[in-house]
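Enquirer: One predicted model, sequence on top.
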Amino acid sequence: MIIVEGTVAPAVVSAVDELPSVERVIVVQGAQRLTSRAFRAENSRVEVGPAGETVFGGPEFVVIAGPCAVESRPQMNAAVDAVVASGAVMLRGGAFKPRTSPYSFQGLGLAGLTLLAEQRKRTGLPVVTEVVTPKDVEFVAEESDMLQIGTRNMQNFELLREAGASGRPVLLKRGMSATIEEWLLAAEYLMHVGNSRVVLCERGIRSYDRSTRFTLDLSAVAEAKRLTHLPVIVDPSHSTGQPHLVAPMSLAAAACGADGLIVDVHADARTALCDGAQALSGEQFSSLMDQLTPVVEAVGRTLAQVRSHSLSSV
């Protein structure tokens, strides 16, 4: 595939199209080029994991789960055991936490990455974790299967370039004040440096209503699916900030066409160092997974299953 940017005369397009070695010529105009349906009409599938065992954008609905922040080995063991037992196919956990307040828990950093890598080895499941600065991309990529760009960094363009060039799939969260166009343009930065393995995540936007932490914009999921071939998942935990809303918003996300979820689960939310108020318990997560199955099947999909895993002790 060769991409030519700029204005191209119709005669040139026709001449190139007639070359025997050219299968087809795609003329893409506008700001959204690589992310657009004009560039790729069919849905992209993004494979994550050493063997590509987790696939976003296909017939399976993918559920990622785990604690918002990596705190300790016992905490990780308890949370991971719970989500694996209930059927999560991918793990989450933050080692670097860009918090609103400088006095809030900022994550364990490299020690947290090590603990997350332990869970990756213990379960055999792929992991996603957030990277917050360009200089951290290389070593975070070494210890994870997918890089997350958080809401506060959606328009950190140097970070997007580095993450895009890392060779890892990228989970791109929508900025809390970003339009859909800005969100897709951020994805363009990742794809422009050669990374086609991008998954979008709607995680709620800032509005005047303070009854929930943010406002989950499910219309953006449906619209993004119309505009782009990239998979789109939903974060019902950070968007609502309240455990009792996570299940209904998860079901709504599945019904509106989302390709998956990323859910905050903590074995003891009362002691959580980060966003404990929104975390589900293991029992609540198990109930959510049971509720998801019929909704996912009603829209013609299946809940993604772990191909094989074995829990070991650490």
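Expert: Nice, thanks for sending it over.
Enquirer: going forward, measure contacts between C-alpha atoms and count neighbours the same way
Expert: Fine.
Enquirer: Packing partners of whichever helix or strand residue 244 is part of?
Expert: When elements are defined using DSSP states H and E, residue 244 is found to belong to helix 243-255. On a contact count with 3 or more Cα pairs under 8 Å, 6 or more residues apart in numbering; DSSP states H and E, helix 243-255 meets helix 236-240, helix 282-298.
Enquirer: Please repeat the previous calculation with a cut-off of 6 Å.
Expert: With contacts defined as 3 or more Cα pairs under 6 Å, 6 or more residues apart in numbering; DSSP states H and E, helix 243-255 has these neighbours: helix 236-240.
Enquirer: Take this one as well and set it beside the first:
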Amino acid sequence: MKDLKLVMAKNHDIITPKTQIKIGNLTIGRDFLVIAGPCSVESEEQIMKAARSVKEAGANMLRGGTYKPRTSPYSFQGLGRIGLQYLSKAGLETGLPIITEVTDTRDVYLIGEYADVLQIGTRNMQNYSLLVEVGKIKKPVLLKRGMNATIEEWLNSAEYIMNAGNPDVILCERGIRTFETYTRNTLDLSAVAVVKGLSHLPVVVDPSHATGRADLIIPMSLSAVMANCDGLEIEVHPSPAEALSDKEQQLTPEQFKTLMSVVNKTLAFKEELNRYENTAL
């Protein structure tokens, strides 16, 4: 990884401080980040309900897909610009910063007018022209690991963004494709520990896409917290059974409230454990 000049924590004996990204009252890399919201923005009513519920439960960033890359061309592709407007309205009402995916270089600046954070999805991790384009915009970028990507390839993609001029990159582990088919992907939590050691960039985990199953999101979220991630990205829908995309992996507002309760308890336990270890030393 000798060519990675910008993403590495240590380069030629020079230690780079851990990156912290400030958005409003939130400092990513210091505050534990919880991104929550539906897979897709489907209507104004739906995103407003989702935003209010995740805000009440303790999320500090709102997600929602407006341009959706789907495996089938016949699947719901998102509402586009009008979805951005609904998402922006929900963010303004709740006070939550918003994040949404950008899939096309032509949409970068349009989405940048609405979103506080731009997301690069797994299918676009090695879309180098898109990485360079989001590197030119003054908005933080959440970069998801490609489903078939090695850690080195993932970090190289982050290097593309930073080399283009944008230092505010958040890495997201969202599971990789293996021979196992019981879950949607295989959540590689070892990658969290590895990348936290290699890079100064914050690392969040997306257990929704990693597992594809609502019943596995809580245990995988707690495991991610103990792996020392900097945050979680969770899909939450007012009525998952009626969702137009990925209904199996979206939590209800009540399930998300339960998740937040146990995540906060786990964070408190982890903090107490760290205090004990520091005292013992």
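Expert: Looks like it came in fine. Bear in mind the structure is a predicted one, so any value in this text is a computation, not a measurement.
Enquirer: Got a TM-score for the pair?
Expert: Counting by TM-score structural alignment, normalised by the length of structure 2, the TM-score of this superposition works out to 0.94. Behind it: 269 aligned residues with a Cα RMSD of 1.1 Å.
Enquirer: hang on, the earlier thing: okay, the helix holding residue 244 of structure 1 sits on what stretch of structure 2?
Expert: Helix 243-255 of structure 1 corresponds to residues 214-226 of structure 2 when matched by TM-score structural alignment.
Enquirer: what's the spacing between the residue nearest the centre of structure 1 and residue 77 of structure 1?
Expert: Taking Cα atoms, centre = their mean, the centroid of structure 1 lies closest to residue 171, which sits 3.6 Å from it. Taking Cα to Cα, to the nearest Å as the measure, residue 171 of structure 1 falls 24 Å from residue 77 of structure 1.
Enquirer: Check which helix or strand residue 233 of structure 2 maps to.
Expert: strand 231-235.
Enquirer: Name the residues that touch that strand?
Expert: Defining contact as Cα atoms under 6 Å, 6 or more residues apart in numbering, one finds that strand 231-235 of structure 2 is touched by 32-39, 204-206, 208, 250.
Enquirer: let's see 8 Å
Expert: By Cα atoms under 8 Å, 6 or more residues apart in numbering, the surrounding residues in contact with strand 231-235 of structure 2 are 32-39, 63, 203-208, 221, 225, 249-251.
Enquirer: Please apply the same query to stretch 188-196 of structure 2.
Expert: Counting by Cα under 8 Å, 6+ apart, the neighbours of stretch 188-196 of structure 2 from elsewhere in the structure are 151, 173-176, 202-203, 223-224, 227-229.
Enquirer: Could you dump these into CSV and include distance to residue 121 of structure 2 and neighbour count?
Expert: Formatted as CSV, the entries for these read as follows, by distance: Cα to Cα, whole Å; neighbours: other Cα atoms under 10 Å:
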residue, distance to residue 121 of structure 2, neighbour count
151, 15, 16
173, 11, 31
174, 9, 25
175, 12, 29
176, 13, 19
202, 17, 25
203, 15, 27
223, 22, 16
224, 19, 26
227, 22, 17
228, 22, 16
229, 19, 24
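Enquirer: wait, which of those is closest to residue 68 of structure 2?
Expert: The shortest approach to residue 68 of structure 2 among these belongs to residue 174, at 16.5 Å (Cα to Cα).
Enquirer: Aligned counterpart of the closest one in structure 1, please.
Expert: Residue 174 of structure 2 maps onto residue 203 of structure 1 when the alignment is built from TM-score structural alignment.
Enquirer: Equivalent analysis for residue 9 of structure 2, please.
Expert: With TM-score structural alignment as the criterion, the equivalent of residue 9 of structure 2 in structure 1 is residue 37.
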